[in-house]
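> No sequence on hand, only this structure:
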């Protein structure tokens, strides 16, 4: 079975999507539609902007979403039997399996980016990558810290991202190193994504998600919050609301997809990060870039 997977924030690069725009009329039309919906020419920043401009959350998230969804729209033999997305990538996956329309998903992604940015500005917070410790040990250390700090991204065995207040994450990093972590590295992010500190963003996004039509998908989506297959629109909607404050269970999602018959994981969007993670989760899994 063929599983299509969609990347999240951090996969952006200057020039992303330009080849799609120039080579496919369908892509050009979708990019121009996106410029209108967003109210600014995101294509100018994606194709010719600076890294700094592209790093702005209000640009980064829609840019990665657009690259992923438009790549899927022009791909040959695009016929997903299951889909999943890492964090932001879940919105791309929901367009790919026809649960959300392109327009509705782009509006939600834009709203999500702005709400997350506002939540980051409310309270200084951060994230850190923990390498070489078992998940249970990371969870145990986080639970013992007095400040807000939680496991946020289960990326692959031995690679977990924690998220929370600056003092909480810094204290946890010290304890992780003492417990034998190979690395405990603060990430250059503006906030504590996938933690309780995103509660205000979740509340804002919930209102928008509830007003959006979710349709029956053409195949199951394996969602971040529980790593299970979902096809029921109301369940998918509820899980998407929880996503901002809940951890991304990527390791568990990939394991479940393999258990359910996935043999080939096709990454759709900028970069090859997810292909690398899939191989670390299961060496025997086949991976490819969409073409």
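Done, it's in. Because the structure is predicted, anything quoted here is derived from the model rather than measured.

> alpha carbons only for contacts and neighbour counts from here, please
Will do.

> Roughly how far does residue 226 sit from residue 254?
12 Å (CA to CA, to the nearest Å).

> Tell me the helices and strands packed up against the helix or strand harbouring residue 266.
Using DSSP states H and E, residue 266 maps to strand 264-267. Applying 3 or more CA pairs under 8 Å, 6 or more residues apart in numbering; DSSP states H and E, we find strand 264-267 packed against strand 2-6, helix 273-281, strand 286-289.

> re the thing from before, between residue 226 and residue 254, tell me which one has more neighbours.
residue 254 (26 against 17; other CA atoms under 10 Å).

> Contact partners for that one?
Contacts for residue 254 (CA atoms under 8 Å, 6 or more residues apart in numbering) come out as 227, 278, 281.

> which of these has the most neighbours?
Ranking these using other CA under 10 Å puts residue 278 first, with 22 neighbours.

> quick one: that residue from residue 157, how far?
10 Å.

> Same check on residue 248?
The value you get for residue 248 to residue 157, if CA to CA is used, is 13 Å.

> ok, those two, which is more surrounded?
Ranked by neighbour count (other CA under 10 Å), residue 248 and residue 157 place residue 248 first, with 27 against 17.

> Wait, that one touches residue 87, no?
Yes - assessed by CA atoms under 8 Å, residue 248 is found in contact with residue 87 at 6.3 Å.

> so which of the contacts of residue 254 comes closest to residue 136?
Closest approach between these and residue 136, by CA to CA: residue 281, at 16.5 Å.

> related to what we said a few turns ago, residues of the strand holding residue 266 that come out buried?
265, 266, 267 (16 or more other CA atoms under 10 Å).

> about what we covered before: and the helices and strands packed on strand 264-267: which comes nearest residue 30?
Nearest to residue 30, of all the helices and strands packed on strand 264-267, is strand 2-6, at 18.0 Å by CA to CA.

> which residues are in contact with the closest one?
Here strand 2-6 makes contact (CA under 8 Å, 6+ apart) with 68, 79-86, 89-90, 92-93, 257, 262-269, 274.

> Can you give me the buried ones in stretch 258-275?
For stretch 258-275, burial by neighbour count (16+ other CA under 10 Å) applies to 258, 262, 263, 265, 266, 267, 268, 269, 270, 272, 274, 275.

> how close does the third one sit to residue 286?
Spelled out, that is residue 263. For residue 263, the distance to residue 286 (CA to CA) stands at 6 Å.

> take a look at this one as well, against the first:
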């Protein structure tokens, strides 16, 4: 078997869907739902099997659901030996950073689940206190998107770059008016806007109250002093010192997710195979846009771990 250096990548909120746990029910990793339920107070089996899509959109519930599926996918990948090589580094998109920290050994599963629950609650409360939204600008160059939102802010509307996902895909976040104005002017920089169905202005200063609340939880979290490299959303740099995550976890809520730079950083670490673990295949699509030569696979269900069927 050709064992090549592997990076594990984990998706974030927005990849949830109704019944997302059904494929995992008969796997050994399903027991993780009981463990996560015990420490968060949420019924993860109910959440993953029966919760209607509209309720699953709720920020705190969506984050727990996605985190749990990512944890199960990682457990099954390890159990079945499906990764195809040694894990060199991990990264996660927004919420996915907590699954990445768990896989890298920086956090135990239980504490990571508690942090995800606290983070989701704090973000939901911040969004309820101050209405906001997000939109994705496609086809426009990043520097021109940054200039446009700066111009709109100077005119008095609240809008910021929230995610730099891939070439030609930048998410903006802020007030309903600020995001709408950005969409109205997108054509002037060669782009167009797709509105996102989200519950708040995430990764913007609107999340400052959530960052303050989460900081208290992170301050009492004992991260492992040394762990596998995790490329952080905030600075797109690899970190192996668990002491940095209290600071980075707080900053992440109000800072842009630098996903394009993060994928390039994984390449510089020697990762030649990127494995997406969790619901959907969103990250695989972004990675192929960032680096068309990258080998990327998505393990989004137990069937992905099954050996190929061969004729006898």
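Here it is on my side, so go on. These numbers were taken from a predicted model, which means no experiment stands behind them.

> returning to what we had before: quick check: the farthest pair among the buried residues of stretch 258-275 of the first structure?
Maximum pairwise distance in these, criterion CA to CA, is 23.2 Å, between 258 and 270.

> circling back: the strand holding residue 266 of the first structure vs the second structure, average distance?
Strand 264-267 of the first structure differs from its equivalent in the second structure by a mean of 0.4 Å after superposition (mean CA distance after the TM-score superposition for the first structure).

> now that strand: which residue numbers in the second structure?
Under TM-score structural alignment, strand 264-267 of the first structure corresponds to residues 273-276 of the second structure.

> chain center to the matching stretch: distance?
Chain-centre distance of stretch 273-276 of the second structure: 14 Å, with CA atoms, centre = their mean, to the nearest Å.

> Can you give the contact residues for it?
Contacts of stretch 273-276 of the second structure (CA under 8 Å, 6+ apart): 4-11, 83, 283-284, 294-300.

> In the stretch 151-291 of the first structure, what residue spans correspond to strands?
For the stretch 151-291 of the first structure, applying DSSP state E, counting those that start in this stretch gives strands covering 159-165, 183-186, 221-222, 229-230, 264-267, 286-289.

> mind listing the helices for the stretch 151-291 of the first structure?
In the stretch 151-291 of the first structure, the segments counted as helices under DSSP state H, counting those that start in this stretch are 166-178, 199-210, 233-242, 250-259, 273-281.

> could I get these as CSV with distance to residue 152 of the first structure?
Output for those, formatted as CSV (distance: least, CA to CA, whole Å):
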stretch, distance to residue 152 of the first structure
helix 166-178, 11
helix 199-210, 14
helix 233-242, 13
helix 250-259, 10
helix 273-281, 16
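
> Any idea which of those gets closest to residue 118 of the first structure?
The minimum distance between residue 118 of the first structure and the helices of the stretch 151-291 of the first structure falls on helix 199-210, with 7.4 Å, by CA to CA.

> whereabouts in the second structure does that closest one align?
Mapping helix 199-210 of the first structure onto the second structure (TM-score structural alignment) gives residues 208-219.

> swap in stretch 30-49 of the first structure?
Counting by TM-score structural alignment, stretch 30-49 of the first structure corresponds to residues 32-51.

> how far out from the middle of the chain is the matching stretch?
That offset, for stretch 32-51 of the second structure, works out to 19 Å (CA atoms, centre = their mean).

> Report the buried residues of that stretch.
32, 33, 36, 37, 40, 42, 44, 45, 47, 48, 49, 51.

> Secondary structure for the residues you listed - can I get that in JSON lines?
Converted to JSON lines, these look like this (DSSP: H, G, I helix; E, B strand; the rest coil):
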{"residue": "32", "secondary structure": "helix"}
{"residue": "33", "secondary structure": "helix"}
{"residue": "36", "secondary structure": "helix"}
{"residue": "37", "secondary structure": "helix"}
{"residue": "40", "secondary structure": "helix"}
{"residue": "42", "secondary structure": "coil"}
{"residue": "44", "secondary structure": "helix"}
{"residue": "45", "secondary structure": "helix"}
{"residue": "47", "secondary structure": "helix"}
{"residue": "48", "secondary structure": "helix"}
{"residue": "49", "secondary structure": "helix"}
{"residue": "51", "secondary structure": "coil"}
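
> Residue 253 of the second structure: which of those residues is nearest?
Nearest member of those to residue 253 of the second structure, counting by CA to CA, is residue 40, at 20.5 Å.

> Quickly note the distance from that closest one to residue 117 of the second structure.
Noted for residue 40 of the second structure: a distance of 6 Å to residue 117 of the second structure, by CA to CA.

> what do you get for residue 129 of the second structure?
18 Å.

> higher neighbour count, these two?
Between residue 129 of the second structure and residue 117, residue 117 has the larger neighbour count (other CA under 10 Å), namely 23 against 13.

> Kindly state which residue of the first structure is aligned to the more buried one.
So, by TM-score structural alignment, residue 117 of the second structure is matched to residue 110.

> what's the nearest residue to that match if we skip its chain neighbours?
residue 62 (6.0 Å; CA to CA, 6 or more residues apart in numbering).

> From residue 42 of the first structure, how far off is that neighbour?
Using CA to CA, we find residue 62 of the first structure at a distance of 8 Å from residue 42 of the first structure.

> before we move on, back to that, among the strands of the stretch 151-291 of the first structure, show me which one is buried the most.
strand 221-222 (a mean of 28; mean count of other CA atoms under 10 Å).

> so that one matches what in the second structure?
So strand 221-222 of the first structure sits over residues 230-231 in the second structure, by TM-score structural alignment.

> re the thing from before, just the residues contacting the helix or strand where the match of residue 117 of the second structure lies, thanks.
Using DSSP H and E, residue 110 of the first structure maps to helix 102-122. The set of residues external to helix 102-122 of the first structure that reach it, using CA under 8 Å, 6+ apart, is 34, 37-38, 57-58, 61-62, 65-66, 69, 88, 91-92, 95, 190-193, 197-202, 204-205, 208-209, 212.

> again, 6 Å this time
Helix 102-122 of the first structure has contacts (CA atoms under 6 Å, 6 or more residues apart in numbering) with 57, 58, 191, 201.

> Mind listing what's buried along that helix?
By 16+ other CA under 10 Å, the buried positions in helix 102-122 of the first structure come out as 102, 104-117, 119-120.

> same question, stretch 145-162 of the second structure
145, 148, 149, 150, 152, 157, 158, 159, 160, 161, 162.

> I'd like to know which of these are part of helices.
145, 148, 149, 150, 152 (DSSP state H).

> How about the second one: what's its closest non-neighbour residue?
Spelled out, it's residue 148 of the second structure. Residue 148 of the second structure sits nearest to residue 182 (CA to CA, 6+ apart), 7.3 Å away.
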